[in-house]
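Asks: build me a structure from this.
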Amino acid sequence: MIPPTFDYLVPATLPEAIALLHEHGDEAKVLAGGHSLIPAMRLRFAEPSHLIDISHIPGLDYVREEGGFLKIGTMAREVVLEDLPWISERYPLLVDTTKMIADPQVRNLATVGGNLAHGDPANDHPATMLAYRAEIEITGASGARIVPIDEFFTDFFTTALEHGEILTEIRIPIPPSRSGGCYLKVERKVGDYAAAAVAVQLSLAADGSIEQAGIGLTNVAALPTRAVDAENALRGQQPSDALFAQAGQLAADASSPADDLRGSAEYKLTLIRELIQRALRRSVERAQGRS
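Replies: Take a look at the predicted model:
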């Protein structure tokens, strides 16, 4: 399908972009890489009359460690995360996730901020940011505010972004030593949305027990989901197959998938149970420096 007609606006600064959002209200959408929004427009799931392209605003595409966080500007391209060696070394979960998004052509243009701001529970970064306990910086006319990732996704395809606000930065707490993470995804074909996917981030104590754990789930509920009970069951325990199986069941219990073209609800629950166990094993191996 062809999207309806729209005005294409190209602000040169962030304040100008925010002013345009205020001017055009609910009829405007922010365009970053466009790989979430444009397909929705083609299907007429989204019908903005004004597109505000923020890709020409300087200073929004950084990736740096600062103040205890990995800070990712909203216009940072997926390919940048994929190609930076120090990101691969310190944030393997993030790189796993990036490599699962679509294909190299898409990742050359797609942005981390856009993947999150779209609010799609089938997108890959939401689960990963839940596992990392990330924070989201949102900027509007009155300045910037920080929203914990647990409070960012508020409803189906809906986020904490208010009228006239733009997601400007993602902040991931720098993981401690002896940390590891993993993103695993089952898809019908390469680059497709997940039938189900899991993100795991954990750290180990000196005695080898799991000190902290974060688990995010992709495309198994109306919202990106954290498996809080599974996280709690892992904390303070020595890694074992029995523990990982328990966490897998608890993660499945936190899910509410629907039957669709990617599989039945029961199939997706089976995937969650198995993927959690595999991701936990891989994350522990990485935390132990074995991979």
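
Asks: only C-alpha atoms from now on, for both contacts and neighbour counts.
Replies: OK.

Asks: what segments of this structure are helices?
Replies: With DSSP state H as the definition, the chain shows helices at residue ranges 14-24, 37-42, 78-83, 85-90, 92-99, 104-107, 112-117, 125-132, 228-234, 241-253, 265-287.

Asks: now these as JSON lines including distance to residue 72 and mean neighbour count?
Replies: Putting the helices of the chain into JSON lines (distance: least, Cα to Cα, whole Å; neighbours: other Cα atoms under 10 Å) gives the following:
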{"stretch": "helix 14-24", "distance to residue 72": "16", "mean neighbour count": "18"}
{"stretch": "helix 37-42", "distance to residue 72": "20", "mean neighbour count": "16"}
{"stretch": "helix 78-83", "distance to residue 72": "9", "mean neighbour count": "19"}
{"stretch": "helix 85-90", "distance to residue 72": "11", "mean neighbour count": "14"}
{"stretch": "helix 92-99", "distance to residue 72": "11", "mean neighbour count": "23"}
{"stretch": "helix 104-107", "distance to residue 72": "15", "mean neighbour count": "16"}
{"stretch": "helix 112-117", "distance to residue 72": "8", "mean neighbour count": "25"}
{"stretch": "helix 125-132", "distance to residue 72": "12", "mean neighbour count": "29"}
{"stretch": "helix 228-234", "distance to residue 72": "25", "mean neighbour count": "19"}
{"stretch": "helix 241-253", "distance to residue 72": "28", "mean neighbour count": "19"}
{"stretch": "helix 265-287", "distance to residue 72": "23", "mean neighbour count": "22"}
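
Asks: and of the ones you listed, who's closest to residue 53?
Replies: Closest of the helices of the chain to residue 53 is helix 14-24, at 8.2 Å (criterion: Cα to Cα).

Asks: so what does the closest one touch, helix or strand wise?
Replies: strand 50-53 (3 or more Cα pairs under 8 Å, 6 or more residues apart in numbering; DSSP states H and E).

Asks: who touches the strand it packs on?
Replies: 6-11, 17, 20-21, 24, 27-32 (Cα atoms under 8 Å, 6 or more residues apart in numbering).

Asks: and for the residue lying closest to residue 34 once chain neighbours are set aside, the neighbour number?
Replies: Once flanking residues are discounted, residue 34 sits nearest to residue 110: 6.8 Å by Cα to Cα, 6 or more residues apart in numbering. Neighbour count of residue 110, defined by other Cα atoms under 10 Å: 23.

Asks: and this one, so I can compare the two:
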Amino acid sequence: MIPASFDYVRPSSVEEACQVLASGDDVKVLAGGQSLLPLLRLRLAYPSALVDLGRLPGLRGIEDRGDHVFVGALTTHDEVLRSAVIKERVPLLALATATVADPAVRHRGTFGGSMAHADPAGDLPAVALALDCVFVVRSADGEREIPAADFFVDYLEPALEPDEVLIGARVPVLGPGWGFHYEKFHRTAQAWAIVGVAAAVRRSNGTVEEARIALTNMGPTPVRASAVETALRGVDLAPAASGGTDPVGEACAEADDGTSPPADLHARPDYRRHLARVLTRRAVRAASG
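Replies: Down below sits the predicted model:
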């Protein structure tokens, strides 16, 4: 289909972009366009104008800042995947990004675009939630920071004001003893997740000291599986003997607590709940080694 008509603006600075965003109703930001363009073509979005940030300086790049890695909003998925800093310092982000769509999309799609699109079926919002990322946004009034727990407000609705631009995110670097895994169930390699699980597990002496679990596509926003995180503390990671109990599996049986999975052409809510429990157990096992 052909999109509805709209104005096109290519600002020369973030400040100019903020001014344009503040000047009109229903103005949308264009970064890589891999999520927005399909909505325009299907006429599921009717913006009055598009503000193209694609060539703005200073919004792309990856910096190791000690206790966190800063990822610029316009950094492409492919750049994230090829970054030695990401692989070494925040491997969970690399694991999840490797499952995003296909190489063509990863070369155009951006880290910030995926976050600001706030699709609960997207892979990266759950990672941001599990790692307690902090998003940096800018408007004409200056910069502010939004924790990941507050950033995803509702379905396709981030906590961005109409005149704000996402600059990037601070991704915390977790210390020694942590293991990571992203488990995703989808129809094809390029499809959205039916359910996904981002898991970070800190081990000590064969037990779980701390766990961070976030779920993809189990509600209108990514969901933190807090019941599993609590149940996993102090759990013995030794494989269960034949016929014995499986404390990891028992803890992960609470993965769907507090979720509201959608019903669509691909899965019913009860199937998604089942997948959340199974995939969380797999992700925790893989993250804990």
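
Asks: would you agree the residue nearest to residue 34 of the first structure is in contact with residue 33?
Replies: Yes - at 4.5 Å, residue 110 of the first structure and residue 33 qualify as touching, with contact defined as Cα atoms under 8 Å.

Asks: turn the helices of the first structure into CSV, including distance to residue 54 of the first structure.
Replies: Output for these, formatted as CSV (distance: least, Cα to Cα, whole Å):
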stretch, distance to residue 54 of the first structure
helix 14-24, 7
helix 37-42, 13
helix 78-83, 16
helix 85-90, 25
helix 92-99, 21
helix 104-107, 17
helix 112-117, 11
helix 125-132, 20
helix 228-234, 35
helix 241-253, 37
helix 265-287, 36
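
Asks: contact partners for residue 28 of the second structure?
Replies: Counting by Cα under 8 Å, 6+ apart, residue 28 of the second structure has contacts 21, 47, 49, 50, 51.

Asks: what is the neighbour count of the residue nearest to the third one when sequence neighbours are not counted?
Replies: Computed as Cα to Cα, 6+ apart, the closest residue to residue 49 of the second structure that is not its neighbour in sequence is residue 7, at 4.3 Å. Using other Cα under 10 Å as the criterion, residue 7 of the second structure is surrounded by 10 other residues.

Asks: and the most centrally placed residue in the first structure, what does it touch?
Replies: Closest to where the C-alpha atoms of the first structure average out (Cα atoms, centre = their mean) is residue 125, at 1.7 Å. Contacts here follow Cα under 8 Å, 6+ apart; on that basis residue 125 of the first structure touches 97, 98, 112, 115, 116.

Asks: mind doing that once more with 7 Å?
Replies: The contact partners of residue 125 of the first structure, by Cα atoms under 7 Å, 6 or more residues apart in numbering, come to 97, 115, 116.

Asks: re the thing from before, could you dump the contacts of residue 28 of the second structure to JSON lines with distance to residue 270 of the second structure?
Replies: Shown next, in JSON lines, are these (distance: Cα to Cα, whole Å):
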{"residue": "21", "distance to residue 270 of the second structure": "41"}
{"residue": "47", "distance to residue 270 of the second structure": "36"}
{"residue": "49", "distance to residue 270 of the second structure": "40"}
{"residue": "50", "distance to residue 270 of the second structure": "39"}
{"residue": "51", "distance to residue 270 of the second structure": "40"}
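
Asks: for these, work out which two are farthest apart.
Replies: 21 and 47, at 11.3 Å, using Cα to Cα across those.

Asks: quick check: neighbours shared by these two?
Replies: residue 27.

Asks: against residue 245 of the first structure, how distant is residue 272 of the first structure?
Replies: 11 Å (Cα to Cα, to the nearest Å).

Asks: what's the answer for residue 175 of the first structure, then?
Replies: From residue 175 of the first structure to residue 245 of the first structure the distance is 25 Å (Cα to Cα).

Asks: again with residue 231 of the first structure
Replies: 13 Å.

Asks: shared neighbours of those two, which are they?
Replies: What both residue 231 of the first structure and residue 245 touch, as defined by Cα under 7 Å, 6+ apart, is an empty set.

Asks: map residue 253 of the second structure across to the first structure for me.
Replies: In the first structure, the residue paired with residue 253 of the second structure is residue 249, using TM-score structural alignment.

Asks: pretty sure its match is touching residue 275, no?
Replies: No - the pair residue 249 of the first structure / residue 275 is not scored as a contact, 10.7 Å apart, by Cα atoms under 7 Å.

Asks: could you find the closest non-adjacent residue to residue 183 of the first structure?
Replies: residue 199 (4.5 Å).

Asks: which residues touch the one you found?
Replies: Contacts of residue 199 of the first structure by Cα under 7 Å, 6+ apart are 127, 128, 131, 182, 183, 184, 215, 216, 217.

Asks: ok, residue 255 of the first structure next?
Replies: 220, 221.

Asks: what about it, distance to residue 80 of the first structure?
Replies: For residue 255 of the first structure relative to residue 80 of the first structure (Cα to Cα), the value is 32 Å.

Asks: what does residue 261 of the first structure give?
Replies: In terms of Cα to Cα, residue 261 of the first structure sits 32 Å off from residue 80 of the first structure.

Asks: residue farthest from the centroid of the first structure?
Replies: residue 207 (31.1 Å).

Asks: leaving out the residues flanking it, which one is nearest to the equivalent of residue 71 of the second structure over in the first structure?
Replies: Alignment note: residue 71 of the second structure maps to residue 72 in the first structure; criterion TM-score structural alignment. Leaving aside its sequence neighbours, residue 72 of the first structure sits nearest to residue 63 (Cα to Cα, 6+ apart; 4.7 Å).

Asks: list the residues that contact residue 12 of the first structure.
Replies: 56, 57.

Asks: repeat that with 6 Å
Replies: If you count contacts by Cα atoms under 6 Å, 6 or more residues apart in numbering, residue 12 of the first structure has them with residue 57.

Asks: before we move on, back to that, now the contacts of residue 199 of the first structure as JSON lines including distance to residue 2 of the first structure?
Replies: Listed next are the contacts of residue 199 of the first structure as JSON lines, based on distance: Cα to Cα, whole Å:
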{"residue": "127", "distance to residue 2 of the first structure": "31"}
{"residue": "128", "distance to residue 2 of the first structure": "32"}
{"residue": "131", "distance to residue 2 of the first structure": "37"}
{"residue": "182", "distance to residue 2 of the first structure": "38"}
{"residue": "183", "distance to residue 2 of the first structure": "34"}
{"residue": "184", "distance to residue 2 of the first structure": "34"}
{"residue": "215", "distance to residue 2 of the first structure": "38"}
{"residue": "216", "distance to residue 2 of the first structure": "34"}
{"residue": "217", "distance to residue 2 of the first structure": "32"}
